[in-house]
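In: Task: produce atomic coordinates for the following.
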Amino acid sequence: MKKLFVVAVAALASATSAQAVDLKAGDWTVSVGGIVNAYYTQVSCSGDTVGGLALGGRALGCGGRGDRTTIGNGLLPSGLITSVKSKQGEYDVAATIGIMTATASDTAVGNNSNVDVRQGFFSFGNEQMGTVKLGRDYGIFGANAILNDMTLVGAGAPVRATQANRVTLGHIGAGYSYLGTYGMMAYSSPASNGVKVDVALVSPVTNGPLGTGYDSGSTPQVQGQVSFGGSGAKVWLGAKGQKFEGTTLAYPSFTMRGVELGASYSAGPLGVLANVQTGTGLGIVSDADQGDNKSTNYFLQGTYKATDKVKVGLNYGLSKNKDNTTGTGGLESNSNVTGGVYFSITPAITLAAELGQTRSKGFNGGTAKMNGASFGGILFF
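Out: You can find the predicted model right below:
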């Protein structure tokens, strides 16, 4: 038999649903589903040389050249996701393993054996106690922003440095921080009058792979969120923190602290979203990859469903550093604006076409920009 498979478990806990194959084995129901996607992206870079993680610069945006063409993944990877569930006594028991892969690389054989295991967790709970989750999964902080980004089924900022062997960035580092994948012990409360609480103890991480000078230490990272939803509206308040241990005198220890406030609203065909993150050590593409630095991320989006099959949208994101610290490499901000059209040709297949521009500004006044275009499609099964 078939049922709606929530791709939220499959890929970034997305709100998109698709058909999965369900198999019964004793008390267990096994669901097999996944994602396959590919996008043609063309980028062109110009302007000044900006240091640090300048997503719109020639080095990262266009792989060191003036322009690049890639046929690869969008913001989501391709992946095969297997989940199981069972009712055992008074508990609902479930588990998920997600095995992802990238489409594009610089060689014809480079990705043949590469896999990206983002998820491997089990959970138990019920309507009265809520749900406990143990294992590897996506983080809580930043989840609402990326899950509601229209470019989740497209590309957003098609930065060459990440699309080769990985995925595009959407608005990661140019509007919100990446939610990350961690080993964790998490708890989700049952919803009460629309209010829900999520908390997690997260295995502490270093500030890699792009940062240097800090170790993960011995104290777990903590993430949490309170959300309220009803009548087409949702509001959330989140936070996260972790101590990073400096490895040399040049890199003194510090504590990453971040807070997030966001809201979304939908009425008929119209949808709007606003999200703000601010704190110390939030990073560009991973926790604290700019070290002990204060930054703020802004993300705004509006979408309109013109027909049952066609949705159009425009969004803008800005990630801005407060001070020119060593970890920024001279980068003051990354921003991205994207306009897109999304056409659901079947319940499982969505075609997307997007145009956008990513800008990076330096504290020295220099500006680099990357113009990007993408088209392709994604299949949820």
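
In: drop to CA atoms for contacts and neighbour counts, all remaining ones
Out: Will do.

In: Residue 19: what's it in contact with?
Out: Contacts were defined as CA atoms under 8 Å, 6 or more residues apart in numbering; by that measure residue 19 touches 2-5, 33, 348, 380-381.

In: and it, that one's in a strand?
Out: Yes: secondary structure assignment (DSSP: H, G, I helix; E, B strand; the rest coil) places residue 19 inside a strand.

In: Which element, helix or strand, includes residue 339?
Out: Taking DSSP states H and E as the definition, residue 339 sits inside strand 331-344.

In: I'd like the contacts of residue 19 laid out as CSV, including neighbour count.
Out: Formatted as CSV, the entries for the contacts of residue 19 read as follows, by neighbours: other CA atoms under 10 Å:
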residue, neighbour count
2, 11
3, 12
4, 13
5, 22
33, 21
348, 15
380, 24
381, 21
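
In: ok, for residue 32, nearest residue in space, not its chain neighbours?
Out: Computed as CA to CA, 6 or more residues apart in numbering, the closest residue to residue 32 that is not its neighbour in sequence is residue 82, at 4.7 Å.

In: quick one, what contacts that neighbour?
Out: Taking CA under 8 Å, 6+ apart as the criterion, residue 82 is in contact with 30-33, 96-98.

In: check which helix or strand covers it.
Out: For residue 82, the host element (DSSP H and E) is strand 78-88.

In: same check, this time on residue 4
Out: Under DSSP H and E, the secondary-structure element containing residue 4 is strand 2-6.

In: Tell me which residues of the helix or strand following that strand come out buried.
Out: Beyond strand 2-6 on the C-terminal side, the first helix or strand identified by DSSP H and E is helix 7-10. Of the residues in helix 7-10, those buried under the neighbour-count criterion (16 or more other CA atoms under 10 Å) are 7, 9-10.

In: With respect to residue 167, which of these is nearest?
Out: Residue 167 lies nearest to residue 10 out of the buried residues of helix 7-10, by CA to CA, at 15.9 Å.

In: How far off centre is the strand holding residue 4?
Out: Per CA atoms, centre = their mean, to the nearest Å, the displacement of strand 2-6 from the mean C-alpha position of its chain is 23 Å.

In: Tell me which other helices or strands that strand touches.
Out: If you count contacts as 3 or more CA pairs under 8 Å, 6 or more residues apart in numbering; DSSP states H and E, strand 2-6 packs onto strand 13-25.

In: Next, the second sequence, to be compared with the first:
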Amino acid sequence: MASRKKALVATVMAASVASLPYTMARHAMADDYSDLLDILRAKGNLTQHEYSTLLSKHLRHTAAEQDAPARSTRSAAPHAHATQQAASHVAHGAGTSGVSNGYEPGIRFEAAPDVASSSRAEDAATRAEASARSAQKALDAMNQADFVRVAKYVPGKGLTFKTGPVDINLSGFINGFYTFNSPGGGPAIGGGVSTGSSGFDSSGVRNGLLPAGLILKLSTQQQGWDIDAVLGMYPGMNNAKNGAMNANTGGSPVGLGTPGIDFRQIYVTFGNSHVGTFKVGRDLALFGGDAILNDATLLSVGATGSNSAPGNTSLGRIGVGYVYADWIPQITYTTPKIAGVQGSVGIFQPLDEFQFAGADAKGNPYSASSTQHSSPMIQGKVTYEATFGEVKAKIWASFLIQHQQNLQGVGITTDTGHHAAMVEAGDIGAKVSYKGFEGVAYYYRGSGLGTTGLFFDGVAANGSKRDSEGYYVQAAYNITERLKLVGSYGVSNLYLAGGEARTVDPGYLVRRNQSVIGAAYYHLTDWLNLVGEYAHTSSDAHNGSSESDDTASAGVILLF
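Out: Okay, the predicted model is just below:
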């Protein structure tokens, strides 16, 4: 009799452990399991009556769920079917007599098993009870707030750890390049990005357009809101030098120096799929943001800017195809995506009109400057994404508006009335992908926007706005799954304002910056990419003077 009871206990425990995940998920199915554990703990075995009562209760629960759609799920049906099969199997193996009062017709119990079967059943019962305790402990541990899990790793998406209700993501990149820059000569041009007037070849071991980066992102959901907090630190490998552009000022290749740390990302977002998303903090701006994110030189060097004293970053295509979007304090709102369309708008910290190009032969600055702001900068963007068979397309357009006040310049007096200027700019871009091919086209135009950086030389010394425009085109093709070739061409133009020649001599002020770039990228591993690149950059002045340089770069970029 004891062996027979052990056999029954083993079989019922096995069925209970097999259904443990379902039992944990559905409290309504927990009575059988709890009762069985109580009986085993109190008595150590089961009588036939006890077994029949528990099994009948289990079958009634299963039948009730099948008859009540409001309480059933797709996963419950297979469980109920498996339970009935297990019950039938137990009944057929336990005795020869039929059972009524809740049992299905045809259930019978056989004679007691032999000694070997009893031993196996007793071992099974012991193992099943231990498994049940272990599974319950695991479930209790996973529900603890201090239990840390690791999400499946996806190359390029960083490492994600889950602790309680919070996801912690760490991602980043590191790059380094050897660059050799050969100047082609020519006079120095105010606001030019070419190093052609330096007169000397230069070698550098430096960062590319990207510095290094370590990005921490915390994500959670609270009361129906998706909340993210992002902290992005971007250190450079070369020595930092104090200047107007802080860590992005040209470097200082002198012993005992230290690299610059650019903590450019500090923001929080909150929202959901119905309301949209709000962002508060410092992040990449809307106007021109997609231009740099789709620029292939983001992963290489492009125009060096200054190779003899490298700063945190090179220029890539900044100033030779687009104006740098920059990382700006902001409060923005992004709509939910509807039929592939999504819009964003925000208020941003207003930036000064900056005199970047220098001065003419008499020492008069080419451009005006400002430090007064009574209203914020406003930016907005709309994007459309769609897939047509194997073709993927993205189109975007953005705008920028800022009122520059209290302009200062050698040609601005109380009589001119040019103490303020309304800066306006807009852009449009498109990206198309088809199998191994990818193409990007981008165009911008501004009034008072300037060139290279936001509001760099955008207003003449007499207070009048200068128009500017530029574009770049880019084509990439994956020859193999690992090897990609890229070619691109870009131009940035800055036009003179009306009457400014009467105030200063704008002859050596930059009129055009342009570059031709070709690169090869080899995907060595999920993390590591090898890069080789050639760039020809030139700058032209309004008086016809020009300078140019050639740069060869080779290095690696690691992204995790």
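
In: TM-score for the pair, please.
Out: With the length set by TM-score structural alignment, normalised by the length of structure 1, the two chains reach a TM-score of 0.91; 365 aligned residues with a CA RMSD of 2.0 Å.

In: which outside residues touch the strand holding residue 4 of structure 1?
Out: Strand 2-6 of structure 1 has contacts (CA under 8 Å, 6+ apart) with 13-22, 31, 33.

In: And the equivalent of residue 336 of structure 1 over in structure 2, how far from residue 523 of structure 2?
Out: Aligned against structure 2 by TM-score structural alignment, residue 336 of structure 1 finds its counterpart in residue 515. When distances are taken as CA to CA, to the nearest Å, residue 515 of structure 2 and residue 523 of structure 2 turn out to be 25 Å apart.

In: Show me which of the two is the more surrounded one.
Out: Legend: neighbour count by other CA atoms under 10 Å for residue 515 of structure 2 and residue 523, higher for residue 515 (27 against 16).

In: Quick check: the more buried one touching residue 547?
Out: No: Residue 515 of structure 2 lies out of contact with residue 547 (CA atoms under 8 Å); the separation is 11.9 Å.

In: The strand holding residue 82 of structure 1 corresponds to what range in structure 2?
Out: Across structure 2, the stretch matching strand 78-88 of structure 1 (TM-score structural alignment) is residues 212-222.

In: Name the residues of that stretch that come out as buried.
Out: Of all the residues in stretch 212-222 of structure 2, those buried under the rule 16+ other CA under 10 Å are 212-220.

In: Need the max-distance pair from these.
Out: Taking CA to CA as the measure, the buried residues of stretch 212-222 of structure 2 reach their widest spread between 212 and 220, a distance of 26.7 Å.

In: Tabulate the contacts of residue 82 of structure 1 (a markdown table), appending secondary structure and distance to residue 69 of structure 1.
Out: Shown next, in a markdown table, are these (DSSP: H, G, I helix; E, B strand; the rest coil; distance: CA to CA, whole Å):
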| residue | secondary structure | distance to residue 69 of structure 1 |
| --- | --- | --- |
| 30 | strand | 39 |
| 31 | strand | 36 |
| 32 | strand | 33 |
| 33 | strand | 30 |
| 96 | strand | 35 |
| 97 | strand | 32 |
| 98 | strand | 29 |
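
In: Tell me the counterpart of residue 375 of structure 2 in structure 1.
Out: Under the pairing rule here (TM-score structural alignment), the equivalent of residue 375 of structure 2 within structure 1 is residue 219.

In: now swap in residue 353 of structure 2 and tell me
Out: Following TM-score structural alignment, the counterpart assigned to residue 353 of structure 2 within structure 1 is residue 207.

In: quick check, that match in a helix?
Out: No: assessed with three-state DSSP, residue 207 of structure 1 is coil; it does not lie in a helix.

In: Please name the residues that touch it.
Out: 214-216, 286-289, 291.

In: Name the nearest of those relative to residue 39 of structure 1.
Out: Here the nearest of the contacts of residue 207 of structure 1 to residue 39 of structure 1, counting by CA to CA, is residue 286; it sits at 24.0 Å.

In: now for the closest one: what does it line up with in structure 2?
Out: So, by TM-score structural alignment, residue 286 of structure 1 is matched to residue 453.

In: ok, its match - how many residues close by?
Out: By other CA under 10 Å, 18 other residues sit near residue 453 of structure 2.

In: swap in residue 22 of structure 2?
Out: Counted with other CA under 10 Å, the burial measure for residue 22 of structure 2 works out to 16 neighbours.

In: Next: residue 127 of structure 1.
Out: Other residues within reach of residue 127 of structure 1 by the criterion other CA under 10 Å amount to 12.

In: quick one: what's aligned to it in structure 2?
Out: Aligned against structure 2 by TM-score structural alignment, residue 127 of structure 1 finds its counterpart in residue 273.

In: what sits against its match?
Out: By CA under 8 Å, 6+ apart, the contact list for residue 273 of structure 2 reads residue 336.

In: before we move on, what about residue 308 of structure 1?
Out: Taking CA under 8 Å, 6+ apart, one finds nothing in contact with residue 308 of structure 1.

In: Repeat that for residue 195 of structure 1.
Out: Taking CA under 8 Å, 6+ apart, one finds 226-229 in contact with residue 195 of structure 1.

In: Farthest-apart pair in the residues you listed, please.
Out: When the contacts of residue 195 of structure 1 are compared pair by pair using CA to CA, the two farthest from each other are 226 and 229, 10.4 Å apart.

In: so where does residue 127 of structure 2 fall, helix or strand?
Out: For residue 127 of structure 2, the enclosing helix or strand under DSSP H and E is helix 115-142.

In: For that helix, buried residues please.
Out: Using 16+ other CA under 10 Å as the burial criterion, the residues of helix 115-142 of structure 2 that qualify are 118, 121-122, 124-126, 128-129, 131-132, 135.

In: in structure 1, what residues pair with that helix?
Out: Using TM-score structural alignment, helix 115-142 of structure 2 lines up with nothing in structure 1.

In: how many degrees apart are that helix and strand 159-163 in direction?
Out: Helix 115-142 of structure 2 and strand 159-163 are oriented at 100 degrees to each other (axes from the mean of the first three to the mean of the last three CA atoms, to 10 degrees).

In: distance between helix 115-142 of structure 2 and the chain's centre?
Out: Between the centre of helix 115-142 of structure 2 and the centre of its chain there are 45 Å (CA atoms, centre = their mean).

In: Against which helices or strands is that helix packed?
Out: helix 2-18.

In: where along structure 1 do the helices fall?
Out: Using DSSP state H, the helices assigned to structure 1 run over residues 7-10, 58-61, 143-147, 160-163.

In: coming back round to it: the match of residue 286 of structure 1 reaches residue 321, doesn't it?
Out: No: contact status for residue 453 of structure 2 versus residue 321: not in contact, 11.7 Å apart, counting by CA under 8 Å.
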